[in-house]
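J.: 3D model of this:
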Amino acid sequence: MKKSIKKTFKKSISLLKKPKFAIPFVIVLVTGLYGGYRIQKHYHFLGDGVTHINWADMDSFMETARSDDKRMPKFHQESLLANVPSSKTYDSKTGKMVPVAVWDSWPVQNPDGTVADFHGYRLVLGLTSKNARNDGEAKIGIYAQKISDNSNDISTWKYLGDAFNTPYEGAPNGKPDKYLSKKYGEWSGSTVMMNSKDSSIRLFYANAMLDDAGQALTTAEITLDPQNGSDWNSGLVINHDKAKDHKTVFTGDGEYYQIPSQNPGHAAKASEELTMRDPHFVQDGDQYYLIFEGNTGSKYNIQGERNFTNYSNYGDWNTYRYMKNKFAMNKDSISYGKAYYANAAIGKIQLNKDFSVKKVMKPMVVANMVDDEIERVNLFQFQGKWYLFATSWGAKFASTDKNYENKVFMMGYVSENGINGDYKKLNGNGMVMISNTGGPDFTYAHLVIPNKDQKNDKMVVTSFEDSHTFAPSFLMQLKGRETHIITDRVLDQGALVDNGKYYDAEPQVLNN
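T.: Predicted coordinates for the structure are as follows:
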């Protein structure tokens, strides 16, 4: 048999030495390779170099949700529904103190993502507004908790006020750049203590701009000083006179990430998002990065009809054959409209040391044809691997399955070959947790906080509750490519560390 194969191979080589055979062979080879290249470029049967949240993944989420350890813990204690007691401010219109609602919030972190010790305090920044949540009037507020109190109780958090007294506070020479000058709302991001010896923190947030100008990733340096002289134990105050370097970092490039001129606005039978928000700073060695929520630009099949020709958006052959045909026959359906515009992305840029853009990088994860909004991105290194988490509303999925509409999902990915490596889906399909929406114990904007102890695989997860206060934190176990939500207990509201104080809980029963 081996002799026969060897003889046939030698005969083929000898034929190729003859021009009348070699030329047609080369033509067929080149034609085949070019045809294969054209097919791959159009359909992406071999992938396009990024991780896709595909239709098959989405279809499997509700099956994954049957596992108790993929559900949000449900708590029963009335004491865990409290407002932050100190979260109040003076309202000049009424002449009275009024409550300050807080929703998306995040801790001040070290460059490695662990919770920072800011001169004996843990700090949290969050989106706030007077009386009740109002995204259009959102301002970033700052909260402090003394570490020496050795407590996670919500009463230990002290509201310090707004990060900025004026919209452009800290802008170079007092003059905002052209994007900052259009600011009307401050939306969520991240904050890092770059130098533990000084009193500054570096804030990254999303500037929600006027006149349909979109959103912009923005940064500033903020200073907090001791309340009394040099006595850090006396409490903290925001020193607004020391704010500086308030500037725009990135607004999209049109190629990797969609910009306003590429966005058709709100579409019939579909929710059409344009996002450039939730900037999350991460440092790897001496390299700085921002990851963020965005939408794909022209280099990654921005949106539209191309969503339906990309095999990577379907996930497997059976899904490809069935859904491609279904979309073709139902172009007037809600599902088609949502899939047509869906192009959510988790983006990444590399920064210079002055926090300007060094390099625009390809997306880490895309969800074309499946999801139009992926929020609350965060990234950290643990046990030699890079873990990426994000949250999304089921109502933003292109599926018309009613089970998705009243749910939120936390998703996760892991790279075992560096921060710029290939991100594999945790738990096989990327789903980490499912949670109900609605009700006083509704939580969202879940944020996974890495441990300083690399041997401790239980991570604290924070979120907000009912759009006005910190939610009880809970624990998630991280084991390689698998995650497990610990559902029999929760921590105090707003807890950033696991101090061993727990409240009984159980896995949520999912609403229909």
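
J.: make it CA atoms for all contacts and neighbour counts henceforth
T.: Will do.

J.: how near is L127 to I5?
T.: For L127, the distance to I5 equals 71 Å [Cα to Cα, to the nearest Å].

J.: who's more crowded, those two?
T.: L127 (28 against 10; other Cα atoms under 10 Å).

J.: what is whichever strand or helix holds the more buried one packed up against?
T.: Element membership for L127, per DSSP states H and E: strand 121-130. Contacting strand 121-130 under the criterion 3 or more Cα pairs under 8 Å, 6 or more residues apart in numbering; DSSP states H and E are the following elements: strand 96-109, strand 139-146, strand 183-192.

J.: same list, those strands, but as TSV with distance to G235 please.
T.: Putting the helices and strands packed on strand 121-130 into TSV (distance: least, Cα to Cα, whole Å) gives the following:
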stretch	distance to G235
strand 96-109	17
strand 139-146	8
strand 183-192	20
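
J.: nearest to N165, out of those strands?
T.: Comparing those by their distance to N165 (Cα to Cα), the top pick is strand 139-146, with 9.7 Å.

J.: that older thread, A342: which of the helices and strands packed on strand 121-130 is closest?
T.: A342 lies closest, by Cα to Cα, to one member of the helices and strands packed on strand 121-130: strand 183-192, at 21.9 Å.

J.: list the contacts of the closest one.
T.: With contacts defined as Cα atoms under 8 Å, 6 or more residues apart in numbering, strand 183-192 is touched by 104-111, 116, 125-127, 135-140, 167, 201-210, 277-281.

J.: just the buried members of the residues you listed?
T.: Using 16 or more other Cα atoms under 10 Å as the burial test, the contacts of strand 183-192 include 104-111, 116, 125-127, 135, 138-140, 167, 201-209, 277-281 as buried.

J.: sorry, back to before: for the helices and strands packed on strand 121-130, which one sits closest to E416?
T.: With Cα to Cα as the measure, strand 96-109 is the member of these nearest E416 (23.1 Å).

J.: ok now the closest one, how far from the chain's centre?
T.: From the chain centre to the centre of strand 96-109 is a distance of 20 Å (Cα atoms, centre = their mean, to the nearest Å).

J.: cool, stretch 475-483 as well?
T.: Distance of stretch 475-483 from its chain centroid, counting by Cα atoms, centre = their mean, is 18 Å.

J.: compare with the first, here's sequence two:
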Amino acid sequence: MNNDAGGDRRPSTWTREHASGLERTAENTAPVIYPPDEPTDPDNHIWDTWLLRTPDGEIADVGGYRVIVALSAPNDLLPGKRHDVATHRFYYSADGRTWTPGGTLFGDSDPLGSRQWAGSAIYDPETGAVSLYYTAAGHRDESDLSYTQHLAVAHGGSIRVDDGVHFDGPWEHDSLARPDGEWYEREEQSRGMIYTFRDPWYFEDPETGEAYILFEGNTPVPEGTDACGGDAEQQAFNGSVGIARADRDDPTACELLPPLVDGVCVNQELERPHVVYRDGTYYLFIASHKHTFAPGLDGYDALYGFAADALFGEYEPLNGTGLVATNPANAPFQAYSWLAYGHRGEILVTSFFNYYDYDRPSLDDVGLLPAAEQFRRFGGTLAPTLRLGVDGLETWIRGTLAHGHLPTKDEPLPETETERLARLRGERDGRDGYGR
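T.: Below you'll find the model as predicted:
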């Protein structure tokens, strides 16, 4: 175990040996998703989504409501163009099932970047302060879209309940961090298909009280090095889970630290990293795509995870390979951008409903479809929530909840069908109740 958060610490490694064992099983494959009766937002597509949390990681209760923030784009825009205009919108719910659109998040203030990608949202009930961490993509007022990225924060605003939920400014927007070129690759250093420095996720270590920001980056691999056995093509796949020291009292404070995990030679994108702390174990989750795995590896659009007994400890891949939950083979792109949180001895996982009735081998083929078919096959709403069982380094899908059902920690969940059948047989698995 490595508790050193300083510059001499080496990241844990997701290796090609781990990833070579990736395969779908009954315990990691989600059921096929069908469209809901009504979308979360009738006017906008939404995708990457996160919950408003308190600094200690609990889901925030604001006057009896819980709140989610999501990337959004008008639903008359071709789905493949949504990242070019991504805007943060928020939604609130009293029951965790029906979500009311609250509008755009930042009001009249001007966030950094030409558009804003994923992040996290923190509400401090002691002070009423709200901090909204996000990815600033591109430059303000650019005539041609660029894909430069840096971590940013909006602070100074507040939230109130008055005939619904409202965020109030004035917001101040500050840049948090940019890649240093040593631990985290700069855009001009990139040799990969996709450049990443994004997805800031605020986390307070429950064992130390220290605050951190996790994010997605790339590890620099200079040409001519012996990484990946000197294979230049594999070296371009160099995703990492980055971390920076933060300050609970100053949302603009940010000091880069070495990565927690690197996937050099394995995967280019370790997206939306976040941690669920459970019974002394740190569960680190990421999302990644089939097409971002290095040559010679066959992965999936899926939720992947690692575990350690300290935040800066040695992370081991869950289930031996890192694969936690994926889409079925006949609907390989039906959901994406999974986000996990703890709930009454299990872990719940939300995601967005992506492309369905679509089983081509690559998302690149979506653009070959007529526009009407691209619209028809894109969900653009909250997906069914997965229920994960967890036992040490082992996880399994226990069941699902409805589209967009995001319970709080005190809401009891129904017995799964597998558990019901096992109970009728009088069987127990000795870990989390009746059988898996």
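
J.: sorry, back to before: do you know which of the helices and strands packed on strand 121-130 of structure 1 lies nearest I238 of structure 1?
T.: Closest to I238 of structure 1 of these, according to Cα to Cα: strand 139-146, at 8.6 Å.

J.: so the following helix or strand past the closest one matches what in structure 2?
T.: For strand 139-146 of structure 1, the succeeding helix or strand toward the C-terminus, using DSSP H and E, is strand 157-162. Mapped onto structure 2 using TM-score structural alignment, strand 157-162 of structure 1 covers residues 99-104.

J.: can you pull the buried residues of that stretch?
T.: Within stretch 99-104 of structure 2, the residues scored as buried using 16+ other Cα under 10 Å are 99-102, 104.

J.: give me the residues contacting stretch 11-26 of structure 2.
T.: By Cα under 8 Å, 6+ apart, the list of residues contacting stretch 11-26 of structure 2 from outside reads 258-266, 297-299, 314-317, 320-323, 326, 328.

J.: do a quick rundown of the strands in the stretch 201-350 of structure 2.
T.: Using DSSP state E, counting those that start in this stretch, the strands of the stretch 201-350 of structure 2 run over 211-218, 239-245, 255-262, 271-278, 281-288, 302-308, 316-317, 323-326, 335-343, 346-355.

J.: how about those in TSV, adding distance to P125 of structure 2?
T.: Below are the strands of the stretch 201-350 of structure 2 laid out as TSV (distance: least, Cα to Cα, whole Å):
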stretch	distance to P125 of structure 2
strand 211-218	17
strand 239-245	22
strand 255-262	25
strand 271-278	21
strand 281-288	25
strand 302-308	30
strand 316-317	35
strand 323-326	33
strand 335-343	20
strand 346-355	24
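
J.: give me the most central residue, structure 2.
T.: Of all residues in structure 2, the one closest to the mean position by Cα atoms, centre = their mean is R272, 3.4 Å from it.

J.: what about that one, distance to F285 of structure 2?
T.: As judged by Cα to Cα, R272 of structure 2 and F285 of structure 2 stand 8 Å apart.

J.: same deal with G242 of structure 2?
T.: 13 Å.

J.: quick one, what contacts whichever residue in structure 1 pairs up with S288 of structure 2?
T.: Using TM-score structural alignment as the criterion, S288 of structure 2 maps onto S392 of structure 1. Contact analysis of S392 of structure 1 by Cα under 8 Å, 6+ apart lists 373-375, 408-411.

J.: re the thing from before, wait, the residue nearest to the centre of structure 2 touches E216, no?
T.: Yes - with contacts counted by Cα atoms under 8 Å, R272 of structure 2 reaches E216, the gap being 6.4 Å.

J.: shared neighbours, those two?
T.: 198-200.

J.: from these, which is closest to G169 of structure 2?
T.: Nearest to G169 of structure 2 among the shared contacts of R272 and E216 of structure 2, with distances taken as Cα to Cα, is P200, at 21.1 Å.

J.: how about the helix or strand hosting that closest one, which residues of structure 1 does it hit?
T.: For P200 of structure 2, the element it lies in under DSSP H and E is strand 198-204. Counting by TM-score structural alignment, strand 198-204 of structure 2 pairs with residues 277-283 of structure 1.

J.: excluding chain neighbours, what is closest to A152 of structure 2?
T.: Leaving aside its chain neighbours, A152 of structure 2 sits nearest to S175 (4.3 Å; criterion: Cα to Cα, 6 or more residues apart in numbering).

J.: under the alignment, what does the one you found map to in structure 1?
T.: Counting by TM-score structural alignment, S175 of structure 2 corresponds to T248 in structure 1.

J.: right, and that match touches A208 too?
T.: No - between T248 of structure 1 and A208 there is no contact, the gap being 11.6 Å when judged by Cα under 8 Å.

J.: between those two, which contacts overlap?
T.: Common neighbours of T248 of structure 1 and A208, using Cα under 8 Å, 6+ apart, are A216.

J.: returning to what we had before: ok, the contacts of S392 of structure 1 in structure 2: which stay?
T.: On the basis of both residues aligned by TM-score structural alignment, their matches' Cα atoms under 8 Å, what survives of the contacts of S392 of structure 1 in structure 2 is 373-375, 408-411.
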